[in-house]
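Asker: What follows is a predicted protein model with its sequence.
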Amino acid sequence: MILAIVGTGFVVGFLVGLTGMGGGLLMTPLLILLYGFSPTMAVGTDLIYAATTKAFGSYQHFRQKTVDWGIVKKLAQGSIPGGIAGVLMIRLLDRTTSLPVEEVLGHILGITFIFVSLFMLSQLLKRHGQRPAKPAWKVPIRLVGLLGGLLVGLTSVGSGTLFMVVLLSSTSLSAALLVGTDVVHAFFLTLSAGVLHASMGHVDWSFVSWLLVGSIPGILLGGRLTLRVPELLLRLAIILVLLFTGIKMV
């Protein structure tokens, strides 16, 4: 069992190292499908796992000065309150309604996975083989942060990928600044939402530790092989896992 957990961490870390995406998108459905986690435990465990891994990446980008702190600040001003609100919404539903919260959250996760997988597919089809276009539209960054944070607090999905899509669409940051800004913001968001989930008992700490044993070398190896593996195939694999999991959970 421990070897399987370490292996899961390695695979997810490897994919993140290769593509820069997919950590939260893959870990939550894998925890539910492979290990029988309840939705709330999967979300909380994934957020703490994500915050820990992103701490290492954030430190590296801080040293490299590849972070746009102005954008991080604006996103965090919306996303951290949004993430906290998402976690509290789960607690409120659990305490004040007779709704089966785990079942409701499972449906929310399923719908989210399907939506994100289809959105990622559309972006992939539009951009594959093309040079990035200049931003065609501007977005209210704090509002995007608020809505994205709410989704992350509820589902743990989107701390990196969804905000990356927004940054790609609305800014002209260099590739290095784009990744660094996204990673650092995701660290603050997942940490704040994860700590709140942990205070409610929604984190399997032993599981997190074994995942990290596999994910850290996985990230390092994936980063070295980035230029050798077709990115299109990897992103399609992530999309298929999300879509399959979402359909199963709805």
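Answerer: Here it is on my side, so go on.
Asker: For the rest of this, base every contact and every neighbour count on C-alpha atoms.
Answerer: Fine.
Asker: Would you mind naming the helix or strand containing S209?
Answerer: Using DSSP states H and E, S209 falls within helix 205-224.
Asker: where's that helix relative to the chain centroid, distance-wise?
Answerer: Relative to its chain's centre, helix 205-224 lies at 15 Å (C-alpha atoms, centre = their mean, to the nearest Å).
Asker: what's next to that helix, contact-wise?
Answerer: With contact meaning C-alpha atoms under 8 Å, 6 or more residues apart in numbering, helix 205-224 is reached by 2, 5-18, 45-46, 48-49, 53.
Asker: Below is structure B, check it against A:
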Amino acid sequence: MTLTYIFSGFAVGTLVGLTGVGGGSLMTPLLTLLFGVSPSVAVGTDLAFASITKATGTFTHRLRGTVEWRVVRLLCYGALPAALVATLGLKYIGSLNREIGQIIRYSIAISVMLTVIALLFKSKMLDWLNRHPEKQLHGHKLDIATIAAGLLLGTLVTISSIGAGAIGATLLVMLYPRMSAAHIAGTDIAYAVPLTAIAAFGHWWLGSIDWALLGALLLGSMPGITLGSMAARAVPEKFLRGILATTLTLVATKLIL
């Protein structure tokens, strides 16, 4: 079983390094559905896994110059306070009931599929934006929208461990359509490091992290995300968008099912 955990960590880490997506969206369903880990422990362990794995990926993307640090800061302005508030809510209110949790999963799945559409039709979106520049957010309005996106992400990630990559990629594509796929991946990974670290600390406080499981996952994910991050800039843009679209489609299907 340990080897299976290590291999799973490697596979998810490679996908995260290449696309910025796949951490919580793939790992949490994998732990609960395939390995039978309880949902609360799966969420807590996955958040700790994501914070360490994405820190490694951020270092590699930084070396390769594929992180937009200003966008990272704006996302964190919204995401980090939201993660703290959501953690306190889980502590004093308790876990969300099944019905609300299902609504959140379906909402995430819909958002992920919107990302797929945006990626597949990115060139047409750019052509349309070039013809209608007044439709795209700029300056102060874009900054406010980015901070608001961070608020949403911080809440979703703390509650479900899902959204840091998938929804983050969605919002980056929509808000910054001219950003390259490699920069989307690097920026998406970088802002998620402090967010998942705070959320993971909250779940450690709640007692929902399996440290042995975490260690096995990290043994595979560390080389996986390094490899994926190094390859992200070398992989052709069109092919990388295809990988990202395929990954997100699988994520949405898993969330719905």
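Answerer: Happy to help now that I have it. Fair warning: this is a prediction, and the values are worked out from it, not measured in the lab.
Asker: Superpose the two chains and report the TM-score.
Answerer: Here the TM-score for the pair of chains, by TM-score structural alignment, normalised by the length of structure 1, is 0.80; 243 aligned residues with a C-alpha RMSD of 3.1 Å.
Asker: quick one on the thing from earlier: kindly supply the PyMOL command isolating those of the contacts of helix 205-224 of structure 1 that are buried.
Answerer: Only the buried entries of the contacts of helix 205-224 of structure 1 go into this PyMOL selection, using 16 or more other C-alpha atoms under 10 Å:
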select buried, resi 5+6+7+8+9+10+11+12+13+14+15+16+17+18+45+46+48+49+53
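Asker: What sits closest to the residue nearest the centre of structure 2 if chain neighbours are left out?
Answerer: Centroid check for structure 2 by C-alpha atoms, centre = their mean gives G165 as the closest residue, at 1.5 Å. Excluding the flanking residues, the one nearest G165 of structure 2 by C-alpha to C-alpha, 6 or more residues apart in numbering is V21, at 4.1 Å.
Asker: Could you look up the SS state of that neighbour?
Answerer: Recorded secondary structure, V21 of structure 2: coil (DSSP: H, G, I helix; E, B strand; the rest coil).
Asker: what's the neighbour count on it?
Answerer: Using other C-alpha atoms under 10 Å, V21 of structure 2 is surrounded by 31 other residues.
Asker: Over to the one 10 residues further on?
Answerer: The burial metric for L31 of structure 2, expressed as a neighbour count using other C-alpha under 10 Å, is 21.
Asker: The nearest residue to it once chain neighbours are set aside and T253 of structure 2: what is the separation?
Answerer: Among residues not flanking L31 of structure 2 along the chain, V37 sits closest, at 5.5 Å (C-alpha to C-alpha, 6+ apart). For V37 of structure 2, the distance to T253 of structure 2 (C-alpha to C-alpha, to the nearest Å) stands at 20 Å.
Asker: Tell me which of the two has more neighbours.
Answerer: A side-by-side neighbour count of V37 of structure 2 and T253, using other C-alpha under 10 Å, places V37 first with 18 against 14.
Asker: What's that one aligned with over in structure 1?
Answerer: The alignment partner of V37 of structure 2 in structure 1, by TM-score structural alignment, is F37.
Asker: That match touches L31, doesn't it?
Answerer: Yes: the pair F37 of structure 1 and L31 qualifies as a contact (C-alpha atoms under 8 Å) at a distance of 5.7 Å.
Asker: could you show me where the helices are in structure 1, in order?
Answerer: Assigned by DSSP state H, structure 1 shows helices spanning 2-19, 23-35, 39-64, 69-96, 101-127, 141-155, 161-170, 175-199, 205-224, 231-249.
Asker: Ranking those helices by mean neighbour count, which comes first?
Answerer: helix 141-155 (a mean of 24; mean count of other C-alpha atoms under 10 Å).
Asker: That one to helix 161-170, inter-axis angle?
Answerer: Using axes from the mean of the first three to the mean of the last three C-alpha atoms, to 10 degrees, the direction of helix 141-155 of structure 1 lies 160 degrees away from that of helix 161-170.
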